[in-house]
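Need a 3D model of the following:
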Amino acid sequence: MTREELQSAIQDFWDEAFHCSKHEISDTSKAIALECMMDAAKQELPLTLEDLKQMEGEPVWVEASGITKYGRYAIVDSVYVEDKILYLRRDYPCIGYGELWLAYRSKPKEENT
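The predicted structure follows:
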């Protein structure tokens, strides 16, 4: 699922849940469900360099863009946002982050095609 598909699904839920009079769901329940959906969506999306900067010392799943079979877990060592470089502990630097490399909180689920 792409970022755009996730954003569209969240927007559809928002529109349906908060603007349709057919539902008898409380606003609190709707807000909780929406928050859970957004948290789940965040788990599937690539981390931004700003996210990674807050995760120094933590494990992430790293893979070359489009080459998932060489993905691996690594520890975030440091991040240089301006240069788009993710440094991993005892590993190669991921130069061109966001274009050539991506990192996730956990290994992405494989899509059934």
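
C-alpha from now on. contacts and neighbour counts both.
Will do.

I would like the residues contacting the longest strand seen in the chain, please.
Assignment by DSSP state E gives strand 67-80 as the longest strand of the chain. Contacts with strand 67-80, where a contact means C-alpha atoms under 8 Å, 6 or more residues apart in numbering, come from 49, 52-53, 55-64, 85-89, 91.

What subset of these is buried?
For those, a burial check counting by 16 or more other C-alpha atoms under 10 Å picks out 49, 52-53, 55-56, 59-64, 85-89.

Where strands are concerned, which of the residues you listed count?
Filtering these for strands - DSSP E - leaves 59-64, 85-88.

got a markdown table for those residues, with distance to residue 43 too?
Formatted as a markdown table, these follow (distance: C-alpha to C-alpha, whole Å):
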| residue | distance to residue 43 |
| --- | --- |
| 59 | 14 |
| 60 | 11 |
| 61 | 11 |
| 62 | 14 |
| 63 | 15 |
| 64 | 18 |
| 85 | 21 |
| 86 | 19 |
| 87 | 21 |
| 88 | 20 |
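
Here is a second sequence; please produce its structure as well for comparison:
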Amino acid sequence: MTDEEKAIAWCEDLIVQSKEIMPQCSDALKAELAEQMEFAETALSTLRDRIARQNPRPLTLDELRKMDGEPVWLKDGIGEGWFLASAVVGSKIYFCEKSITIGEPISECGKTWLAYRTKPEPPERS
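Here you go, the predicted model:
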């Protein structure tokens, strides 16, 4: 288990335990627990985002179809960069950038091109 995974488990446990004991607490302690739970939720979100950036998984076609107008990191045989998911027309899915529109074959998703929510980070060198 990585340090990030341990921290996530700790935050999740803190939230569960806080919810369990909250009904028996004084108002002052309830307020403090609520604040701690809010900090834990923020930490969870930050840790999960970090893990997603370090080890992103390619988006599925179903996910891409729901991302109309949202940014994606597109990588194909020509290059890579930020694009906006645009539309599915026929057998292609389109991505737009300032000056160009790219139509990628749906059947080649995961084979000749990939799309991500975040830009993949290069692996750390040891």
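
and which of the buried ones among the contacts of strand 67-80 of structure 1 is nearest residue 96 of structure 1?
Distance from residue 96 of structure 1 was checked for each of these by C-alpha to C-alpha. The minimum falls on residue 85, at 6.1 Å.

which non-adjacent residue is nearest that closest one?
residue 95 (4.6 Å; C-alpha to C-alpha, 6 or more residues apart in numbering).

what's around the one you found, how many residues?
15 (other C-alpha atoms under 10 Å).

if I read this right, it contacts residue 102, doesn't it?
No: using C-alpha atoms under 8 Å, residue 95 of structure 1 is not in contact with residue 102; the gap is 10.4 Å.

quick one: the helices in structure 2?
3-21, 27-54, 61-65 (DSSP state H).

Save those helices as JSON lines, and put in distance to residue 84 of structure 2 too.
JSON lines is the format used below for the helices of structure 2 (distance: least, C-alpha to C-alpha, whole Å):
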{"stretch": "helix 3-21", "distance to residue 84 of structure 2": "30"}
{"stretch": "helix 27-54", "distance to residue 84 of structure 2": "18"}
{"stretch": "helix 61-65", "distance to residue 84 of structure 2": "10"}
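
Which one of the ones you listed lies nearest to residue 124 of structure 2?
Going by C-alpha to C-alpha, the one of the helices of structure 2 nearest residue 124 of structure 2 is helix 27-54, 9.3 Å.

how much does that closest one deviate in direction from helix 3-21?
Comparing the axes of helix 27-54 of structure 2 and helix 3-21 via axes from the mean of the first three to the mean of the last three C-alpha atoms, to 10 degrees yields an angle of 150 degrees.
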